[in-house]
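Enquirer: whatever this is, show me its structure:
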Amino acid sequence: MGKIAIIGYHEVPTQINPERTRWDIAEEVIMGAVKNAGIDKDDVQGFINVAPQAQPDLISATAFGLLPEHFGFKNVKDNVICNAGGASTTNCVRMAEQWITSGMCEVVLVPHITVQSDIPAEDLITFFAKAPMHQEWEFPFGMTFNGAMALITQRYMHETNSTEEEVAAITHALRDWGSRDPYSLFHNKPKTTAEVMGARMISTPLKSVECNMLADGGGCLVIASEEYAKKHCQNPVWKLGHGSDFLGGTPVVREDIFWREGYRKSCSEALAQANLTVEDIDIHEIYGAYPFTQASYLEANGICEPGEGARYHAEGHTKLGGKTPCTTIGDATGRGHTGSGVSMAFYCQVARQLRGEAGANQVEGAEKVMMVTSGGSGMNTLATVWGN
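Expert: Predicted structure coming up:
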């Protein structure tokens, strides 16, 4: 395989700001990423768009080529849209790699834009209840996204003898990261474990702050070939290895209830391609949207003993300064949920960390990052190792 690299990125803060239009965000992130890469916009030869959720007009605009046309990109060979839920950004990057290694392009833009605050709350609730749930066997019985993840969390607590307080400590750790991140919806708003425990119950055992707050945001990556990156970029962020595993689209019938096997298989494959071990990874960026995924990931990769993931968080190991820095943007619960674009925020953070640009959340000496995404209600686990 040929190498690819992130040579530029740009992101807007995750906010609730309906006055900021989708095209406003698109202009900032697209032109900002081009500027960050230090290239001319006409060096870009492809657009691979992360599909926005619950926004049909924007889906049409991005799918049918209005972004490169509107912003005057003259040398684009093709424009597509990719929807795999929260795994969309990873799939966009994989498609960019295919375009580049096939010789079709040298430089590909991967943008994402979301504004959810101007969508009626009832419509958003209905969309995110139906989208990840089986329309015949789950949704008709009152199952929602929060409900499904709460049931899995309850089962996780039962099987591991983890307490609600230990699970709440995961969200405390995520909000700790988010509170120092100026791009987070929860900047300067940390939550103690006690405050998480005292929040309003949504679906036992998940409290309101352990679920996702829908918000607005956007980001963009510039992906380039090895030759182009070495010639035009002083600090490229290299893709070193990748792995994937499919768990299934319907939560109620999955055998891998806690995603452990998916995490193990995908991460093992990515590490093998990169010729690394899990001990070589400096930061683990885990997009799972709900707290139990953070614990499952650690257990699956042998970072802690099986069943000890929540307690590992409660002991403080995953926070800044801990021995296993995890999810340094705070995941969706510590940053805000921008539809399928939460994973875009993760990729921007990977670039920040490996370039030493993560500010108050910078992990000192970070050279290798494991980036993991999942789509839908957790249909897959996609793991990618990045290095500087």
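
Enquirer: CA atoms for contacts and neighbours, from now on please.
Expert: Fine.

Enquirer: any idea how far G32 lies from A215?
Expert: G32 is 21 Å from A215, where distance means CA to CA, to the nearest Å.

Enquirer: of those two, who's got more company?
Expert: Per other CA atoms under 10 Å, whichever of G32 and A215 has more neighbours is A215, with 23 against 20.

Enquirer: which stretches of the chain form helices?
Expert: 22-37, 56-63, 66-70, 88-101, 121-130, 145-160, 164-179, 193-197, 226-232, 260-274, 291-300, 309-314, 331-335, 342-355 (DSSP state H).

Enquirer: next one: the fifth one to chain centre, how far?
Expert: Pointing back at helix 121-130 there. 21 Å (CA atoms, centre = their mean, to the nearest Å).

Enquirer: kindly report the same for stretch 87-107.
Expert: That offset, for stretch 87-107, works out to 18 Å (CA atoms, centre = their mean).

Enquirer: list the buried residues of it.
Expert: Buried residues in stretch 87-107, defined by neighbour count with 16 or more other CA atoms under 10 Å: 87-93, 95-101, 105-107.

Enquirer: second chain to compare with the first, below:
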Amino acid sequence: MSKSKIAIVGIGEVPTGIYPQRLPWEIIYETCTQAVQDSGLDKNDIEAVVTVAPQAQARLSAEISFGKIPEELGLKGCKDVCICNAGGASTSNCIRLAEHLIDTGAARTVLIPHVTVHSCIQQDELIEFFAQAGMDLQWEYPFGTTYNAIIAMLTRRYMHESGATPEEMAAIVVSMRKWAALDPNSMFFNKKVPSIEEILASPMVADPLHKRECNMLADGGAAMVVTSAELAPKVTATPVYKLGEGSVFFTACPVLRDNDMMIRGFRDSAAKALSEAGLTKEDIDIWNIYLAYPVGHPLMMEALGLCEPGQGCKPFMEGSTSPGGKMPWSTIGDAIGRGHTGSGVSTATYVDTARQLMGKAGSRQVQGARFVFQNTSGGSGMNNIATVWGKELI
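Expert: As a prediction, the model looks like this:
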């Protein structure tokens, strides 16, 4: 029996892409308005705003930290406001904070927004921010270590240990882009899905990562309305319940992390989330995995016991994870298919988990989906937060 206390009852999102003319506050207004209207609630029913911290946007973060969202939106019932930064795990922690506020009676309904506009940030500022964020300033930063370099080393190690080929790694990108091509909120919507050959023919960024295996920074935003599991079915016909959670911390410093540590952590946090939900992996209809780069996906596939050790690329190569496959996986295409909006990729993934279970995913809809497994990870892979969501209480 799950211990669900909360449910997502409303969602809103704008398309991801390069839109320098689209101001951050315009995105906040649009996504929050969409989410509240989608929930069926009045804006004055919102009693708290817990915001995902925008990365590399100090002024915007300060404005949000000091309460500008409820003031600008005219949320007359709002009693509390805060901002949360845990990198890509921020959204999970915003949901946890909302759960605490609801469970303690401090708030009945909580608004969780995120916004990022990378295209308005000076290039040198972006380079400096991402050169430091998630990197150890003593042992990594001085040597020019970047996210691409860290993930390249992890990828090379995985390929060495598993025997995975460059073609198999590229197949992961193909799967992600197939989902993205069907998603109106993806920057690759209606774009041609690159072939394995085209991916491997793109310029090398950090061996063995090619350009098309890396992320594109983008602008975007999304929002959710969360309320109690008890109140949820009274305000909407399509509540999405949080059924279970498990978490693990690895290391802040990437060079101290190894594949075995990550696989154990992925496995243990997933097992706890499924156990708390009262489900098994066979019950899961969608695996909404957020790990930013391709290599995380076969590692997670193996950790979850969905394939044999060392065979994590096979389901991607065979098409099982693509639209219409037997194992729907990352239905927004992760950051590779959506465009990287900082911590907002995890927000977009949660929104799509809700969208799928609400039956609102359009041409990407996984028919009959009842339960979704989702994870988030922060920094350069410091942790893993596994959650299970359902369209019904069990």
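
Enquirer: picking up where we left off before, out of the helices of the first structure, flag the one nearest E367 of the first structure.
Expert: Distance to E367 of the first structure, taken as CA to CA, is lowest for helix 342-355 among these, at 5.9 Å.

Enquirer: residues in the second structure matched by that closest one, start to end?
Expert: Aligned using TM-score structural alignment, helix 342-355 of the first structure spans residues 345-358 in the second structure.

Enquirer: mean shift of that stretch relative to the first structure?
Expert: By mean CA distance after the TM-score superposition for the first structure, the fitted stretch 345-358 of the second structure averages 0.7 Å away from its aligned residues in the first structure.

Enquirer: circling back: out of the helices of the first structure, which is the most enclosed?
Expert: Most buried of these, by mean neighbour count (mean count of other CA atoms under 10 Å): helix 331-335, with a mean of 30.

Enquirer: superposed on the second structure, where does that helix end up, distance-wise?
Expert: Compared with the second structure after the fit, helix 331-335 of the first structure shows a mean deviation of 0.6 Å (mean CA distance after the TM-score superposition for the first structure).

Enquirer: report the central residue of the first structure.
Expert: S343 (2.1 Å; CA atoms, centre = their mean).

Enquirer: just checking, that one touches G85?
Expert: No. Contact between S343 of the first structure and G85 fails when scored by CA atoms under 8 Å: they sit 9.3 Å apart.

Enquirer: returning to that earlier point: out of the helices of the first structure, flag the one nearest V115 of the first structure.
Expert: helix 22-37 (6.2 Å).

Enquirer: so the biggest strand by length in the first structure corresponds to what in the second structure?
Expert: Criterion DSSP state E: the longest strand present in the first structure is strand 4-15. The alignment of strand 4-15 of the first structure onto the second structure (TM-score structural alignment) spans residues 6-17.

Enquirer: what residue of the first structure takes the place of T31 of the second structure?
Expert: By TM-score structural alignment, T31 of the second structure lines up with V29.

Enquirer: gap between its match and A345 of the first structure?
Expert: Here the criterion is CA to CA. By it, V29 of the first structure lies 12 Å from A345 of the first structure.

Enquirer: shared neighbours, those two?
Expert: Common neighbours of V29 of the first structure and A345, counting by CA atoms under 8 Å, 6 or more residues apart in numbering, are 11, 218-219.

Enquirer: look up the closest residue to the residue of the first structure positioned farthest from its centre, ignoring the ones flanking it.
Expert: Computed with CA atoms, centre = their mean, the residue of the first structure farthest from its C-alpha average is K74, at 30.3 Å. In this structure, K74 of the first structure finds its nearest non-sequential neighbour in D42, 5.6 Å apart by CA to CA, 6 or more residues apart in numbering.

Enquirer: count of neighbours near the corresponding residue of the second structure for that neighbour?
Expert: Aligned by TM-score structural alignment, D42 of the first structure pairs with N44 of the second structure. Neighbour count of N44 of the second structure, defined by other CA under 10 Å: 15.

Enquirer: give the contact list for N44 of the second structure.
Expert: 74-78.

Enquirer: from E318 of the second structure, how far off is it?
Expert: Remark: distance between N44 of the second structure and E318 of the second structure (CA to CA) = 49 Å.
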